[in-house]
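Novice: Fold the following, please.
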Amino acid sequence: MQQDILINWSPQETRAAIVENGVVQELHVERELQRGLVGNIYLGKVARVLPGMQSAFIDIGLERAAFLHVADVWQRDQGRERREEEGERAQLTPKPIEKLVFEGQTLMVQVIKDPLGSKGARLSTHISIAGRLMVHLPRDDGSIGVSQKIPLEQRDALRQRVQQLMETLPPEPGLDRPGGYIVRTNAEDAPDADLQEDMLYLRKAAARVRQAARTQPAPTLLHQDLNLMQRVLRDMVDEHTASVRIDSRTQHAALLAFGQAFMPNAVQKLALYSGERPIFDLYNIDEEVAQAMGRRVDLKSGGYLVMDQTEALTTIDVNTGGFVGTRNFDETIFKTNLEAAQAIARQLRLRNLGGIIIADFIDMQRAEHREGVLAELRKQLQRDRIKTTVGDFSQLGLLEMTRKRTRESLERMLCEPCPACQGRGTVKTPRSVAYEILREVLREARQFHPAEFRILAAPQVIDLFLDEESQHLASLSEFIGKPISLQAEGLFSQEQYDVVLM
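Specialist: The predicted structure follows:
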């Protein structure tokens, strides 16, 4: 499937959209003051060790301490098994966390997950530095992994080539381990000269990190990952990419120089956009993003999805809406669910939803219909770079999925909880607030004896007291033996009020 990548740059924000067949599928946003941390290497200090959770909190200089689990701690004396998958780290049978780290210890760590909500960043001591063709593992023992996306019959030959190139490189002074490499997908047809050049670049980068760790105090940043535009060129451009267009002449020149040095195959697809319309207007991307902020997603057939993102999981409800179909009821449901499966796969990518996802498709009586919807969903998810595991339909007809989460969702990045409802999505009715005020006045009257009580509240609550609830207000005033005055505050939210003792 052909894809185009559009990059909209401004001094404060960079946005990259991936468009497939004229429809936006992914949006990546990086703000200069809120740049992501994944890939950054820090020299941190162990703040707390929690044996019960087999984890530790590490101070890396951020607002919240970062989290390190025992499974992400590199251990020199244990054997390891590598899963041959790009970006995966060695899997270990770990010792207890309290035998590996201690409070006050200085530790070199790398961020593998950005802070999410109230949670700090997640760390690993399996340090890796990504290059154009390979990922370097400075602490490894010389093993070589190959991306699973490279055909099986080519992996052994590629691994042998990299092994031979490693043997030709001079040993680095002061190191007892040569380090390992993971061969990336785009190295499949790379010549030996390019592979060796990438290895030398990665070794130099690792040496700079080690030198900084020896000279800098903790906590400090030792290595920062590439910016969004550079990561687009490194990670998102493949054989399906037709063009990469950017709307800034200055950034185009910088990206061109970067590409010529590290990704020469991607440079030929890089172009400067000089049209009069904003680049995102070419595919109505801003409108699509605005719709991705809402709960409802309309389907072409007349059905719709309702998506709710919570702290624990994301729920997706499928409804037929106005779609009545042309055949029988089962076919109508099946067609709606098929279209919903396509829309769900796209929305997961566009909104960057991660964690546990529960989809409630319309109940299907026939097993072949359920299998067809499941097959269509898995087919659509194959186009997603982020791994998604899909289960089978449960006895209740629910479909469970998990999608790897490494950064905030689009909604969490662009939005914040409503100050009126505090993220609940609802507010108390004016009548509920009015009755709460009456109870508060009665509570205050039992403790204090002012000359008068004054109620400050939103206009809609005051209007209720002046009309439908005037009798209850008068009865309360007579019961406590004190006058009660009203004052409307236009800046108050519907739930906000104050009872002033005069």
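Novice: from here on, contacts and neighbour counts on C-alpha atoms
Specialist: Fine.
Novice: okay, now Gly322: neighbour count?
Specialist: 10 (other CA atoms under 10 Å).
Novice: hang on, His472 is in a helix, isn't it?
Specialist: Yes: assessed with DSSP: H, G, I helix; E, B strand; the rest coil, His472 lies in a helix.
Novice: That one: what's it in contact with?
Specialist: Not one residue lies near His472 by CA atoms under 8 Å, 6 or more residues apart in numbering.
Novice: what's the spacing between it and Asp317?
Specialist: As judged by CA to CA, to the nearest Å, His472 and Asp317 stand 43 Å apart.
Novice: next one: Thr402
Specialist: Applying CA to CA, the value for Thr402 to Asp317 is 16 Å.
Novice: How about Thr185?
Specialist: For Thr185, the distance to Asp317 - CA to CA - is 36 Å.
Novice: between those two, which one's more packed in?
Specialist: Ranked by neighbour count (other CA under 10 Å), Thr185 and Asp317 place Thr185 first, with 20 against 17.
Novice: you'd agree the more buried one is up against Lys149?
Specialist: Yes: contact criterion CA atoms under 8 Å: Thr185 and Lys149 qualify, at 6.1 Å.
Novice: one more to line up against the first:
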Amino acid sequence: MNVTDCFLVYDHLEIKGHPFMVLACFRESDKKLIYIRYFDQSRKSLVGNVYSARVEKKVPGVGVFLVIPEGHAFVKEKDAKNPVYIKRQSPRKELSEGDLVLIQIKKDAIKTKEPEATFSIELSTPYFVIRRPGSGVSFSKKLKREDRERFSQISLEKSSLLIRTAASRLDENELYQKISSENKKLEQIFSDGKNHTSPALVFEDLDILNTLLTAFPFAANRLNVTKIKTGDTDICEKLGSCGEFYKDEGLSLLDLYRIRTITERLLSKTVWLSSGANIIIEQTEALTVIDVNSARAKKSLPVSVNREAAAAIAEQIRLRNLSGIIIIDFMKMSSDDERGQIISLMRSLTKSDFAKVNVEDFTKLGLLELTREKIFPSVKQTLTSVLHRDIISDVDAQ
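Specialist: Predicted structure coming up:
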């Protein structure tokens, strides 16, 4: 599979006077949008932070609730294994209330849910992931055999190492030096953590370049980030050789790449197709419902409208970052063969999604069911939860 060059746009976006940062990934060849994320500047993300945290309570079958300086965090039961203790209430018991342990935040708080954490601590770069506790070396499934052989002698003590696809661009010495540097940082985190006697921040990753280059699984999807464009001089300086400063008095960076228009469309329920048909996307608390309508495509056959709609739906699911249960009401199909073709098409279209998508089957009522892994909040959740509005009609670039 060939590697596709892409570039990132990272800049300030103001919506109804509220500050956001937007990160958009475009394909280099045709400037097509691949991914987009919004970051609320008034709410600092805790993802990646390492804390000494005090166990507040354990709930069997649910997980562990802990106290951190910002409030509370939650570790799911499946992630509540092999905790690194700083202070134990009893050396004979398993994890107990009052124990002080190391945790790392992996998901920010969403609505009423606490930030989600894990007892394993990891440092992630575009080239590899180091995790502790752990052991052994593994490789990305997309890393070629010759590259696996080149890196087969690399190993770590006390930690597991995942070598990513992007490591293929490095020679053995370069990769080893980067791994050694991050491993020393991990050692320091554990050393610092042992010095705390109460809930406290132990580590915060302030490397903006690494943050942006790991915001999406670029390498796993064979995407090579060539540059990061920004209109902020301070950010550009921090990005080093990867940064490209944009300045044009007549046309802002976000206007150049139509980010404001894209944002408006991603918040709209209706998506028009080139045939004149449309899809209606309704997000609810429980699930997302998508309806395919012929609308103005009166002369188009249902089968062609459904195929066109399937491509648009797969793209909208990815760009809007829809997750959970998704129900699609395609135009009526006359045979199982047509339905089978749509299922195969949806599976093919969602195969490259950065989140895991399971296309199930049609129900007795003719609705297609699928589920998508939740990694980030949806675009609507991120933007409208802050502004308490269903539709945002005033998007301004700073």
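Novice: which residues in the stretch 51-200 of the second structure form strands?
Specialist: 63-68, 71-76, 85-87, 100-107, 116-118, 121-124, 128-132, 137-139, 160-163, 200-203 (DSSP state E, counting those that start in this stretch).
Novice: Let me know the secondary structure of Ile462 of the first structure.
Specialist: Put simply, Ile462 of the first structure is helix when judged by three-state DSSP.
Novice: What's the local residue count around it?
Specialist: 20.
Novice: for it, what are its contacts?
Specialist: Residues near Ile462 of the first structure by CA under 8 Å, 6+ apart: Leu486, Gln487, Ala488.
Novice: Pull up the gap between the aligned residue in the second structure for Phe67 of the first structure and Gly243 of the second structure, please.
Specialist: With TM-score structural alignment defining the correspondence, Phe67 of the first structure maps onto Phe74 in the second structure. Look at Phe74 of the second structure and Gly243 of the second structure: by CA to CA, they are 36 Å apart.
Novice: repeat for Ala312 of the second structure
Specialist: From Ala312 of the second structure to Gly243 of the second structure the distance is 32 Å (CA to CA).
Novice: Neighbour count: the two, which is higher?
Specialist: More crowded of Ala312 of the second structure and Gly243, by other CA under 10 Å: Gly243, with 21 against 17.
Novice: so how far is Val303 of the second structure from that one?
Specialist: Where Val303 of the second structure is concerned, Gly243 of the second structure sits at a distance of 45 Å (CA to CA).
Novice: re earlier: dump the strands of the stretch 51-200 of the second structure to TSV, plus distance to Ile189 of the second structure and mean neighbour count.
Specialist: TSV is the format used below for these (distance: least, CA to CA, whole Å; neighbours: other CA atoms under 10 Å):
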stretch	distance to Ile189 of the second structure	mean neighbour count
strand 63-68	16	21
strand 71-76	19	20
strand 85-87	12	18
strand 100-107	10	25
strand 116-118	15	25
strand 121-124	9	21
strand 128-132	11	20
strand 137-139	21	17
strand 160-163	16	21
strand 200-203	6	20
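Novice: okay if I get those strands as JSON lines plus distance to Glu187 of the second structure?
Specialist: Below are the strands of the stretch 51-200 of the second structure laid out as JSON lines (distance: least, CA to CA, whole Å):
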{"stretch": "strand 63-68", "distance to Glu187 of the second structure": "21"}
{"stretch": "strand 71-76", "distance to Glu187 of the second structure": "23"}
{"stretch": "strand 85-87", "distance to Glu187 of the second structure": "15"}
{"stretch": "strand 100-107", "distance to Glu187 of the second structure": "13"}
{"stretch": "strand 116-118", "distance to Glu187 of the second structure": "18"}
{"stretch": "strand 121-124", "distance to Glu187 of the second structure": "11"}
{"stretch": "strand 128-132", "distance to Glu187 of the second structure": "10"}
{"stretch": "strand 137-139", "distance to Glu187 of the second structure": "18"}
{"stretch": "strand 160-163", "distance to Glu187 of the second structure": "13"}
{"stretch": "strand 200-203", "distance to Glu187 of the second structure": "12"}
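Novice: Out of those, the one nearest Lys298 of the second structure is which?
Specialist: With CA to CA as the measure, strand 100-107 is the member of those nearest Lys298 of the second structure (45.2 Å).
Novice: which helices and strands does that closest one pack with?
Specialist: strand 50-59, strand 85-87, strand 116-118, strand 121-124 (3 or more CA pairs under 8 Å, 6 or more residues apart in numbering; DSSP states H and E).
Novice: Need the contacts of Ile462 of the first structure in a markdown table (columns: distance to Arg208 of the first structure).
Specialist: Below are these laid out as a markdown table (distance: CA to CA, whole Å):
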| residue | distance to Arg208 of the first structure |
| --- | --- |
| Leu486 | 69 |
| Gln487 | 66 |
| Ala488 | 64 |
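Novice: With respect to Val101 of the first structure, which of those is nearest?
Specialist: Distances from Val101 of the first structure to the contacts of Ile462 of the first structure, taken by CA to CA, are shortest for Ala488, at 59.3 Å.
Novice: In this structure the closest one contacts Arg454, no?
Specialist: No: taking contacts as CA under 8 Å, Ala488 of the first structure lies outside contact range of Arg454: 10.6 Å.
Novice: Now do the helices in the second structure.
Specialist: Per DSSP state H, the second structure carries helices over the ranges 145-150, 172-193, 208-213, 233-239, 253-256, 259-267, 302-320, 336-350, 379-387.
Novice: most packed of those helices?
Specialist: Among the helices of the second structure, helix 302-320 has the highest mean neighbour count (mean count of other CA atoms under 10 Å), at a mean of 19.
Novice: quick one: it to helix 336-350, angle?
Specialist: On the basis of axes from the mean of the first three to the mean of the last three CA atoms, to 10 degrees, helix 302-320 of the second structure is oriented at 30 degrees to helix 336-350.
Novice: Thank you kindly, that will do.
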